[in-house]
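Participant: Fold the following and give me the result.
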Amino acid sequence: MKALIQRVSEAAVQVDGVQIGQTGPGLMILVCAMEGDTDTNANALAAKIAKLRIFKDDAGKMNRSLLDTDGGALVVSQFTLAADTSRGNRPGFTSAASPAEGERLYNHFANALRKLGIPTGQGQFGADMKVSLVNDGPVTIWMEL
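Facilitator: Predicted coordinates for the structure are as follows:
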């Protein structure tokens, strides 16, 4: 699985002008299931992100995790993270999981975060979403498991 995580002070997602997910301080997580990914990959990525020490401690150093800060997460499906731009000018997405498997793993990933005790909002798989966020730092990290 691939993820782009951003430390945020707030983030929200809308579909057809209606806000369907949000978080306060925490993480905005764009996630993509790749061909061959399993529940194990989704669980491992959720655990890694939950424990990633990218929040400031009392000394101002990035030394605290999402679990340490009681922060939340907003998870949005983003199949374009699978883009292959090695040939031509039009990206290819054949390495992404099939839509049905991608949606299943996307939901599994979000539920894995919830099971770790992280309040988790979600976008709508396959929808045309409008995402807004305030990147804190900015801190943006690419992850692949």
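
Participant: contacts and neighbour counts: CA atoms only from here.
Facilitator: Fine.

Participant: Please verify my assumption that M143 contacts K2.
Facilitator: Yes - at 5.8 Å, M143 counts as touching K2 under the criterion of Cα atoms under 8 Å.

Participant: And those two? Which one has more around it.
Facilitator: K2 (22 against 14; other Cα atoms under 10 Å).

Participant: so the spatially most central residue of the chain is in which element?
Facilitator: By Cα atoms, centre = their mean, the mean C-alpha position of the chain lies nearest to I29, the distance being 2.0 Å. Per DSSP states H and E, I29 falls inside strand 26-32.

Participant: Here is a second sequence; please produce its structure as well for comparison:
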Amino acid sequence: MQALIQRVSQAHVTVAGRETGRIGAGLLVLLCAERGDEQAQADRLLAKLLKLRIFSDAAGKMNLSVQDVAGGLLIVSQFTLAADTSGGNRPSFTAAASPELGLRLYEYFVAQARQLHPQVATGEFGADMQVTLINDGPVTLPLRVATG
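Facilitator: Predicted coordinates for the structure are as follows:
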């Protein structure tokens, strides 16, 4: 399971002109489930995400987590993170979880995030989404936990 994390001053997602999620300062989480992933990978990724120290402290050092700063989480499904671009010019997505597994793990991840963090917004799994964000820093980091 993997995610691309962007520290944002604000972000929102819309589907067909309807806003499905919005946060102020916090993290935009582009989340990808891969073949073989299970709830254990989602749990480990979420634990790492919530404790990742990428917000500035009073001295300007990245020393605080999203929980420390009471920031929001905007979690958006993003199967294209599993792309393999090593052969040819058309990406392959064979490493991505099936839509059924992807949906199950996405919903699980969001439910667990809502139990552990007070401010969680989402996109809509499988939808054509438009994500608008102001990347703060910019700070953009990949997070990955191994299957198994």
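
Participant: Going by neighbour count, list what's buried in whichever helix in structure 1 runs longest.
Facilitator: Longest helix in structure 1, counting residues (DSSP state H): helix 99-115. Neighbour counts over helix 99-115 of structure 1 (16 or more other Cα atoms under 10 Å) mark 101-114 as buried.

Participant: again with stretch 84-96 of structure 1
Facilitator: Buried residues in stretch 84-96 of structure 1, counting neighbours by 16+ other Cα under 10 Å, are found at D84, A96.

Participant: which residue numbers in structure 2 go with that stretch?
Facilitator: Using TM-score structural alignment, the residues of structure 2 aligned to stretch 84-96 of structure 1 are 84-96.

Participant: Which strands or helices does the longest strand seen in structure 1 pack on?
Facilitator: Longest strand in structure 1, counting residues (DSSP state E): strand 129-144. Judged by 3 or more Cα pairs under 8 Å, 6 or more residues apart in numbering; DSSP states H and E, strand 129-144 of structure 1 is in contact with strand 2-15.

Participant: Helix, strand, or coil at F125 of structure 1?
Facilitator: coil (DSSP: H, G, I helix; E, B strand; the rest coil).

Participant: Tell me the counterpart of it in structure 2.
Facilitator: Counting by TM-score structural alignment, the partner of F125 of structure 1 is F125.

Participant: Name all residues that make contact with T69 of structure 1.
Facilitator: F55 (Cα atoms under 8 Å, 6 or more residues apart in numbering).

Participant: need the contact list for the residue of structure 1 positioned farthest from its centre.
Facilitator: Distance from the C-alpha centroid of structure 1, by Cα atoms, centre = their mean, peaks at G88 (28.1 Å). Residues near G88 of structure 1 by Cα under 8 Å, 6+ apart: none.

Participant: quick one on the thing from earlier: what about the closest residue to the match of F125 of structure 1 other than its chain neighbours, how many neighbours?
Facilitator: Spatial nearest neighbour of F125 of structure 2, chain neighbours left out: S77 (5.7 Å); criterion: Cα to Cα, 6 or more residues apart in numbering. S77 of structure 2 has 24 neighbours, counted by other Cα under 10 Å.

Participant: separation between S77 of structure 2 and K61 of structure 2?
Facilitator: Remark: distance between S77 of structure 2 and K61 of structure 2 (Cα to Cα, to the nearest Å) = 30 Å.
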